[in-house]
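S.K.: After the sequence you'll find the predicted model.
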Amino acid sequence: MLIRRPDDIPPSEIADPAVYRARRRFMTQAGGLALATALPAARAAPASLGPLTASPLSTAEPATSRRAVTGYNNFYELGTDKADPAENAFRLRPAPWTVRVEGLVNKPRSFTIEELLKLAPLEERIYRMRCVEGWSMVIPWVGFPLASLLRQVDPQGSAKYVEFVSHYDKATMTRGVLDWPYLEGLRLDEARHPLTLLAVGLFGEVLPVQNGAPIRLVVPWKYGFKGGKSIVAIRLVEKQPVTTWMKAGPSEYGFYANVNPEVDHPRWSQATERRIGEFTKRRTLMFNGYAEQVASLYGGLDLRRNF
């Protein structure tokens, strides 16, 4: 398993974008990245998403620096080191793009990104985000509720879960490590919850590739691996999906992945976390601090068995 513990994350590992861009230019010129000349480059300057609605669902906590949010990422399709996704962003072309919505719906269809952006007003939502390895950030996402998309396709009564499929290109992206493509899932009521977001940007700009461009899932009361990146398909199904990390480590990663300080990872405690940019640990909050909004979803559910 290639996950690192929070004590192994020095601030020096948070790559400065200028550094990784210079490194990539050097490697390209030296012939170290043969694919660089054959693949489209990542966006050099993120485009503004225009006027945004400030969401009342936002936390009042200050956002983590843009440098950390865009330079310290988990996106294994682009590499397993935290700096790899930003360095390898050129391997994924975020446009043109479509998202298929299929399965147990009465109105299956494919949406372009342009069509998705018209479904609901874009909001900026500043969410606490917690990673299973013990580190956390506060990120100003831009997006719209997943529920807005689900209403467009009219889920059938037999639909109980939503499965998310991420883009994968074996010719240009990481091989091995996990069983690709990356799959994630939510219960339908979780997917419809007002906090659940389809993000298309951050810091008021178009989503960078390393953060999951052009569209990704954000579920702030769950560990970060639940947020599938670069989504190409959304399927409504009757049975609980078997997600990528459940297949990779069933004793370590469950379907729910709710932030719960009382349930340790087999190899480390989840009771504390380290906010990127801080040197002291803080107490982990139940449901990542969103208990008031989401605890009712899990009434009667054993959260130790359903981890």
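M.R.: Perfect, thanks for sending it.

S.K.: C-alpha only now, for contacts and for neighbours.
M.R.: OK.

S.K.: got the residue ranges for the strands in the stretch 151-300 of the chain?
M.R.: Assigned by DSSP state E, counting those that start in this stretch, the stretch 151-300 of the chain shows strands spanning 161-166, 183-187, 197-202, 205-206, 216-218, 231-237, 272-275, 282-283.

S.K.: Would you mark the buried spots in the helix ranked longest in the chain?
M.R.: Identified as the longest helix of the chain according to DSSP state H is helix 17-29. Taking 16 or more other CA atoms under 10 Å as the basis for neighbour counts, the residues of helix 17-29 that come out buried are 17, 20, 24.

S.K.: this is the other structure I want to compare:
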Amino acid sequence: MLIKKTKNSDETENNVTDESIFNDRRRIIKGLGFAGMGSLLASSQQAHALSLFGSSDEDSLFKTRELSFSKPEKYQIEEPLTPELKATRYNNFYEFGLGKDDPFENSQSFSTDPWKLVIDGAVENPITLDYDDLYSLFDIEERIYRLRCVEAWSMVIPWVGFSLNKLIAKAKPLSKAKYVSFRTVFSPKQMPGQKSRYVGGGIDYPYREGLRLDEAMHPLSFMAVGVYGKTLPPQNGAPIRLVMPWKYGFKSIKSIVRIELTEDEPKTTWSMLAPNEYGFYANVNPKVSHPRWSQAKERRITSGGLLNRSRIDTQMFNGYDEVASLYSGMDLSKYY
């Protein structure tokens, strides 16, 4: 191990879109003036449903390995899991492309070892973790969490990793620390979306996310190094990603290389790109619609067909009521 000091719920189901949200959400990207985006998105969307169930050359796939972990009972929820094939082939990861199947198709040669994760900023003990540390520094465990995408689809996924609060505590936050900023790896040679405004959606990379410190320290906040019992594949955020089960999926930043504690609220990628649509908090809230679609219901991706139209009611905080006290007294339609 290497540790270096360095520092409106009233809306009807008919108003809830499904696959159309995939295109609708990206209308803002088209609005930024990127020529050719429409045809790119169309071709990607047509392809993703087919490739999800297609066969691949196993020799060309990113190699994962089995992990050893505990299974705390309180995190083994009794809900059907999303099949691994769907959870690993239906992804949003714009660094590898805008289509749902692009992350899988474009990431299999992604290199994750060596890797460095820096934790610094307003801390007493800045640290740098290497690749092996990610799996050995803390005891790892499996947590089955619901994942709710802002696009109104959801999954149930068994993540493997450790509590974010353990990592932050090891860095010893200073009293002035109020927020936690996250940054993904910047690797244009390996991530086509980072070198092309057409493939990557015009985002100013590297991708950034942030939390209040009390959110980050909540026991549910999780750093995943694996999924379905194995190390993470790149399309799911290898080698380490954040999982915030009560927030929309875009908050769960992937392939993290830096965690910085700050005094001020950090800028985040989607709130910079479309502040009227994607706020800093991004808590799952069925009573607050996205400007262009309802959040009252969601399409759960299960063992049925990918394009199934079954709907379930969205729960406040995605059903994780234990986090409600973090937002006591806040107007969650204002702080969305």
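M.R.: Alright, I've got the coordinates. Worth saying up front: this structure is predicted, and the values here are computed from it rather than measured.

S.K.: which one of the strands of the stretch 151-300 of structure 1 is the most hemmed in?
M.R.: Mean neighbour counts were taken over these using mean count of other CA atoms under 10 Å, and the top value, a mean of 26, falls to strand 197-202.

S.K.: contacting residues for the residue sitting nearest the centre point of structure 2?
M.R.: Most central in structure 2 under CA atoms, centre = their mean is Ser252, positioned 3.0 Å from the mean C-alpha point. Residues near Ser252 of structure 2 by CA atoms under 8 Å, 6 or more residues apart in numbering: 209, 241-244.

S.K.: what lines up against it once you look at structure 1?
M.R.: The criterion is TM-score structural alignment: under it, Ser252 of structure 2 has Gly227 as its aligned partner in structure 1.

S.K.: distance of that match from Val142 of structure 1?
M.R.: To Val142 of structure 1, Gly227 of structure 1 is 14 Å away according to CA to CA, to the nearest Å.

S.K.: The alignment partner in structure 2 of Gly143 of structure 1 and Lys71 of structure 2: what is the separation?
M.R.: Under the alignment by TM-score structural alignment, Gly143 of structure 1 pairs with Gly161 in structure 2. Relative to Lys71 of structure 2, Gly161 of structure 2 is positioned 11 Å away (CA to CA).

S.K.: Same question for Thr269 of structure 2.
M.R.: Thr269 of structure 2 is 33 Å from Lys71 of structure 2, where distance means CA to CA.

S.K.: higher neighbour count, these two?
M.R.: Thr269 (22 against 13; other CA atoms under 10 Å).

S.K.: I'd assumed Gly201 was in contact with that one.
M.R.: No - in this structure, Thr269 of structure 2 sits apart from Gly201 without contact. The criterion is CA atoms under 8 Å, and the distance is 11.6 Å.

S.K.: quick one on the thing from earlier: right, and the strands of the stretch 151-300 of structure 1 - which one's nearest Glu102 of structure 1?
M.R.: Judged by CA to CA, the one of those that comes nearest to Glu102 of structure 1 is strand 231-237, at 4.9 Å.

S.K.: so how far does the closest one sit from its counterpart in structure 2?
M.R.: Mean deviation of strand 231-237 of structure 1 relative to structure 2 after superposition (mean CA distance after the TM-score superposition for structure 1): 0.3 Å.

S.K.: chain center to that strand: distance?
M.R.: Mean C-alpha position of strand 231-237 of structure 1 versus that of the full chain (CA atoms, centre = their mean, to the nearest Å) differs by 15 Å.

S.K.: Then stretch 270-290 of structure 1?
M.R.: Average the C-alpha atoms of stretch 270-290 of structure 1, do the same for its chain, and the two points are 18 Å apart (CA atoms, centre = their mean).

S.K.: gap between the two ends of it?
M.R.: Across stretch 270-290 of structure 1, the straight-line distance between its terminal residues is 16 Å, by CA to CA.

S.K.: residues making contact with it?
M.R.: Residues from elsewhere that reach stretch 270-290 of structure 1, judged by CA under 8 Å, 6+ apart: 6, 11, 64-65, 68, 128-130, 132, 134-137, 220-222, 258-264, 294-295.

S.K.: swap in stretch 84-97 of structure 1?
M.R.: Outside of stretch 84-97 of structure 1, the residues within contact range by CA under 8 Å, 6+ apart are 17, 20-21, 24, 36, 39-42, 70-76, 78-79, 112-113, 172-173, 209-210, 213-214, 230, 232.
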